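> Below are the sequence and a predicted model; questions follow.
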Amino acid sequence: MVKNKENALGLRALLLANDCNPDWPSIPAWTYKFARTIANYIDVVVVTQIRNKPNIDRDGMGKARVVYLDTEKIAAPLYKLAEAMSGGANMGMTIKTAMGYPSYLAFEWAAWKHFRQDLRNGQFDVVHRVSPLSPTIPSPIASWSRVPFLIGPINGGLPWPEEFKAEIDRGREWLRYFRKAYKLMPYYQSTYKCSAAILAGFDHSIAELPTVAKLKTINFPDPGLDPDLFTLTSRPKQEQMTILFVGRLVPYKLPEVVIRAFAGSSILRQHRLLIVGSGPARPRLEQMIEAQGLGRCVELLGQKTQAEVGVLMRQADIFAFPSICELGAGVVVEAMACGMACVVVDYGGPATLVQPDRGVKIPMADLNHLVLRFTEELEHLVKDPDRVAHLGRAAHHHAITYYSWDAKARKTLEIYNWVTGRQQVKPDFWDQPHLS
């Protein structure tokens, strides 16, 4: 393997990264940035799918070596079938995860065949399954390898809110009713029994883990951010504030909550609402904006690149995010890093990310009550620019301290040291990384 000359820790890691692509949003981009940052500190080999090769070759993987595996004969047909069953790219995520089960097993079997001898010969100190993030997809190598095995940060298991059961059908999420059947699938038990450490994104993921995994589990929220794209800038005080929503335009994200808040508030109509994202809900949102006469203050901007989102976040003042079943909410961390005052629903990932000293949390309720509370809180904020600025500064400090890629890499290295016996104390995500 290619040696990292700056590897003062002397660690060698094999990262299993099925989804790893700098251009693809969500998990693939997350995995790419995570793996590339880890390789700044230790020797890393990243094993990923051949489909990611063009984009990774173009941008590079930093100091990591990349090995590509081709299991597309299995993965591609299953992906197309999942798209057809789910209704498109932004729908039926539970269906897509389930259909990815056999595809991922094929990937890991190919990885095992490729690296089996290296693992037996002590070429690696740790094996880390970085993606997929779903706890429903097991990892056979956990039991096949003698090398300490880590999985995560996994994120899943968030119950669907009772107030929004109808959204399950609208979002083609009917398979959620059978989700817990994954615990009966092959390799599930051995994955968590044989892992040396389990990184679990939030409390809702930790709660779903088997008892055998609890002592090895580390709370490790999965969102990460690039400070070069998402950072704090000075915002001149202006009479008109900008409120921003960023996310897929799908039922459970509820962008309509913010539009309805503007529709019912003469105060908010004096300000701006920008909505970034694409998805099947867009035509209905356009109709709402036209019917309510909001064309002068509400604008749908469509899909934007990460760099473009970063610019918008540095310019806007308040981030309104009414999603009601958000596992991680990396977009909230990005908004916090840009010094935005965030208004979120007190459920799932956002409930951990946003606390009263750095944002506003709205209690879970039905649609009408969410609209009412978002209206009230947004009105309070636009009337109090000093509070908006104070919340934004606190949010920025928290986000940069815990969620920058470098901070997350350093904490991961503490965990590697722990599972290899080089560190006796079990790492805590909320302690500051102390590696030099």
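Great, that's in hand.

> make it CA atoms for all contacts and neighbour counts henceforth
Will do.

> buried ones in the lengthiest helix in the chain?
Criterion DSSP state H: the longest helix present in the chain is helix 93-120. For helix 93-120, the neighbour count (16 or more other CA atoms under 10 Å) marks 93-96, 98-101, 103-108, 111-112, 119 as buried.

> next one: that helix to chain centre, how far?
When C-alpha coordinates are averaged (CA atoms, centre = their mean, to the nearest Å), helix 93-120 and its chain have centres 21 Å apart.

> Same question for stretch 316-333.
So, by CA atoms, centre = their mean, the centroid of stretch 316-333 is 11 Å from its chain's centroid.

> Ends of it, what's the gap?
Using CA to CA, to the nearest Å, the end-to-end distance of stretch 316-333 comes to 15 Å.

> try stretch 245-255
First-to-last residue span, stretch 245-255, CA to CA: 7 Å.

> for stretch 318-334, same thing?
Using CA to CA, the two ends of stretch 318-334 sit 12 Å apart.

> do stretch 239-247 as well
First-to-last residue span, stretch 239-247, CA to CA: 26 Å.

> Going by neighbour count, which residues in that stretch are buried?
241-247.

> What of stretch 183-191?
183, 187-191.

> Inside strands: which ones of those?
Counting by DSSP state E, none of the members of the buried residues of stretch 183-191 fall within strands.

> after the longest helix of the chain comes which helix or strand?
strand 126-131 (DSSP states H and E).

> which residues of the chain fall in strands?
12-17, 43-49, 65-69, 126-131, 149-154, 197-200, 217-219, 242-246, 272-276, 298-302, 318-321, 341-345, 359-362.

> Quick one, which of these gets closest to Ala75.
strand 43-49 (9.7 Å; CA to CA).

> Can you pull out the residues in contact with stretch 234-248?
With contact meaning CA atoms under 8 Å, 6 or more residues apart in numbering, stretch 234-248 is reached by 90, 253, 255, 270-279, 313, 315-321, 331, 382, 385.

> Filter those down to the buried ones and hand me the PyMOL line.
Selecting only the buried entries of the contacts of stretch 234-248 in PyMOL, with 16+ other CA under 10 Å as the criterion:
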select buried, resi 90+253+255+271+272+273+274+275+276+277+278+279+313+315+316+317+318+319+320+321+331+382+385
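
> next up, a second structure to put side by side with the first:
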Amino acid sequence: MKKKLKVLLIIEQCNPEWSSVPLVGYNYYKEISQLVDCTLVTHGRNEEALQKFPEHKNIIYIHEGSFSPIYHKLVSSITFQGRVNWPLYNALCYPIYEEFNNQVYQQFHISVSKGDYDIVHAITPMMPRYPVKIIKACHNTPFLLGPVNGGVPFPPGFQKVARQEFAYFNFLRAVGRALIPGYVETYQQADKVLSGSTYTLNWLKDTFSIPDNRISLFYENGIKQEFIETQNAPKNLNYINLLFVGRLVPYKGADMLLEAISQLDQEIQNKIRLTIVGDGSEKKPLEQQVKELKLESLVKFTGWVKSQDIVQYYKNSDIFCFPSIREFGGAVVLEAMACGLPCIVVNNGGIGEYVTEETGFRIEPSSREYVVREVADKIQILVNDQTLRNQMSFKCVERVKDFEWGRKAEKIREIYEDLVKQKADKTLNSDLALKKVEA
């Protein structure tokens, strides 16, 4: 039996009870730990949630100092003003991450230098903003980074939304690259970088001069096996059920979806119902928009729904409408596809790569007016063509199987094995070259 690789897995955000990046980090850990001899290093804030699973062993928790919670409250008070200023928040949170980063280095640099691990893999933070200091100890141990994702710009025709989302603070990314110690070196020295979208991959290659053989496309999001469609719930045959799932913030485009529905012929409107699952700063303006467009009989808002309960909304729906104009990962699209829902999305970021011509429609973000018009057109096509809906539904389920977490972990293990072999070959060639010189 082949010996399991010994892996140091660094996932600062790793929590099964949270959403977004912490949940993604946890899903990677859960599946990877079943395939390798894994030591997980994570932040102390995740300890309570992870300890509820006795099967999770060999976890090292890095606890923050007494000043960090105070500093985080200060950052939150500055950046959470009705709507979150994420570019500023991420920049100001660097000292909190750096405390974790330094402690990981202090605790593990000796063992990594000695070769106690076959590979070191850092998964979070997923945004390409911060360094990973332990790479300094990876002299003979392969270092894998990612998948990292982010940096996707707002489309030129959506500058009003960009301002609402504080895009004018994005200059802080370049400031960080110039000022944060070890940031550039992390990307330039990593044995392999995994990127979560084609845009980010090309940006990383150009920004850090990473050669093709050291960077690969690897979508960061996945789907649970039990989520993948086996049997849909009985549908309401009186209507075609449209679904939107996401935070109700400007760039997610729920307002464009409502406007698109208002432009549909009455005959089509009579055939559809829309459910909007989620909460956020735009909920009240969206509810007001529904009233102004006289769509009260067609649209229902659920508010925030627990992640484990959302699946029922997918299974009760027929079409997924998600005109987000700037999406890095877009896990909700994978969830919808897993439940057999043809998807209507905007082609900017990761979601435009999940959806193919066989599984839905990708709309170019030329302008707000164009997106609204195209969303209305694609809804009409799918409402009128049940055969097309059924064909796309089947293809969605087939497509999403490649994103199942277990399969993704298997691919990660294959990357581990390749990196270990490459490092061993490189070391052997160096030793042979040295012996020739000495001879």
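Okay, I see it. Treat the numbers as computed from the prediction; the structure is a model and nothing was measured.

> Run the angle between the helix ranked longest in the second structure and strand 119-124 for me.
Assignment by DSSP H gives helix 405-438 as the longest helix of the second structure. Orientation check (axes from the mean of the first three to the mean of the last three CA atoms, to 10 degrees): helix 405-438 of the second structure against strand 119-124 gives 130 degrees.

> Who's the closest spatial neighbour of the residue nearest to the spatial centre of the second structure, skipping the chain neighbours?
Geometric centre of the second structure, nearest residue: Gly329, 3.6 Å, by CA atoms, centre = their mean. Leaving aside its chain neighbours, Gly329 of the second structure sits nearest to Gly350 (5.2 Å; criterion: CA to CA, 6 or more residues apart in numbering).

> what's the burial count for the counterpart of Ile141 of the first structure in the second structure?
Using TM-score structural alignment to pair residues, one finds that Ile141 of the first structure aligns to Ile134 in the second structure. Ile134 of the second structure sits with 25 neighbouring residues when counted by other CA atoms under 10 Å.

> who's in contact with Ile134 of the second structure?
101, 104-105, 108-109 are the contacts of Ile134 of the second structure under CA under 8 Å, 6+ apart.

> Tabulate those residues (JSON lines), appending distance to Phe166 of the second structure.
Below are those laid out as JSON lines (distance: CA to CA, whole Å):
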{"residue": "Asn101", "distance to Phe166 of the second structure": "27"}
{"residue": "Val104", "distance to Phe166 of the second structure": "32"}
{"residue": "Tyr105", "distance to Phe166 of the second structure": "34"}
{"residue": "Phe108", "distance to Phe166 of the second structure": "38"}
{"residue": "His109", "distance to Phe166 of the second structure": "38"}
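
> check contacts around the aligned partner of Val75 of the second structure in the first structure.
Under the alignment (TM-score structural alignment), Val75 of the second structure pairs with Ala82 in the first structure. Taking CA under 8 Å, 6+ apart, we find Ala82 of the first structure in contact with 95-96, 99.

> ok, these in the second structure: which stay?
Retained in the second structure: 96, 99, out of the contacts of Ala82 of the first structure (criterion both residues aligned by TM-score structural alignment, their matches' CA atoms under 8 Å).

> From the contacts of Ala82 of the first structure, pick the one nearest Gln306 of the first structure.
Lys96 (23.9 Å).

> thought the closest one was touching Ser86?
Yes: using CA atoms under 8 Å, Lys96 of the first structure is in contact with Ser86, at 7.2 Å.

> Show where stretch 8-17 of the second structure falls in the first structure, residue numbers please.
Counting by TM-score structural alignment, stretch 8-17 of the second structure sits on residues 14-23 of the first structure.

> quick one: stretch 83-95 of the first structure to chain centroid distance?
Centre to centre, stretch against its chain (CA atoms, centre = their mean), the figure for stretch 83-95 of the first structure is 18 Å.

> Show residues contacting that stretch.
82, 96, 171-173, 175-176, 179, 248, 250, 279-280.

> Out of the residues you listed, flag the one nearest to Phe164 of the first structure.
Gly171 (11.1 Å).

> Kindly state which residue of the second structure is aligned to the closest one.
So Gly171 of the first structure corresponds to Glu165, using TM-score structural alignment.

> Could you pull up the contacting residues of the nearest residue to Gln123 of the first structure once chain neighbours are set aside?
Closest residue to Gln123 of the first structure apart from its sequence neighbours, by CA to CA, 6+ apart: Arg12 at 7.4 Å. Arg12 of the first structure is in contact with 42-44, 123-126, counting by CA under 8 Å, 6+ apart.

> could I get these as JSON lines with distance to Val212 of the first structure and neighbour count?
Formatted as JSON lines, the contacts of Arg12 of the first structure follow (distance: CA to CA, whole Å; neighbours: other CA atoms under 10 Å):
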{"residue": "Ile42", "distance to Val212 of the first structure": "30", "neighbour count": "22"}
{"residue": "Asp43", "distance to Val212 of the first structure": "31", "neighbour count": "25"}
{"residue": "Val44", "distance to Val212 of the first structure": "29", "neighbour count": "27"}
{"residue": "Gln123", "distance to Val212 of the first structure": "28", "neighbour count": "15"}
{"residue": "Phe124", "distance to Val212 of the first structure": "25", "neighbour count": "20"}
{"residue": "Asp125", "distance to Val212 of the first structure": "23", "neighbour count": "19"}
{"residue": "Val126", "distance to Val212 of the first structure": "20", "neighbour count": "25"}
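
> Please identify which of the residues you listed is nearest to Met288 of the first structure.
Distances from Met288 of the first structure to the contacts of Arg12 of the first structure, taken by CA to CA, are shortest for Val44, at 50.1 Å.

> Do I have it right that the closest one meets Leu14?
Yes: Val44 of the first structure is within contact range of Leu14, at 6.0 Å (criterion: CA under 8 Å).

> Could you measure from the nearest residue to Lys63 of the first structure once chain neighbours are set aside over to Leu9 of the first structure?
Once flanking residues are discounted, Lys63 of the first structure sits nearest to Ala39: 5.5 Å by CA to CA, 6+ apart. Relative to Leu9 of the first structure, Ala39 of the first structure is positioned 12 Å away (CA to CA).

> what do you get for Val354 of the first structure?
Counting by CA to CA, the gap from Val354 of the first structure to Leu9 of the first structure is 34 Å.
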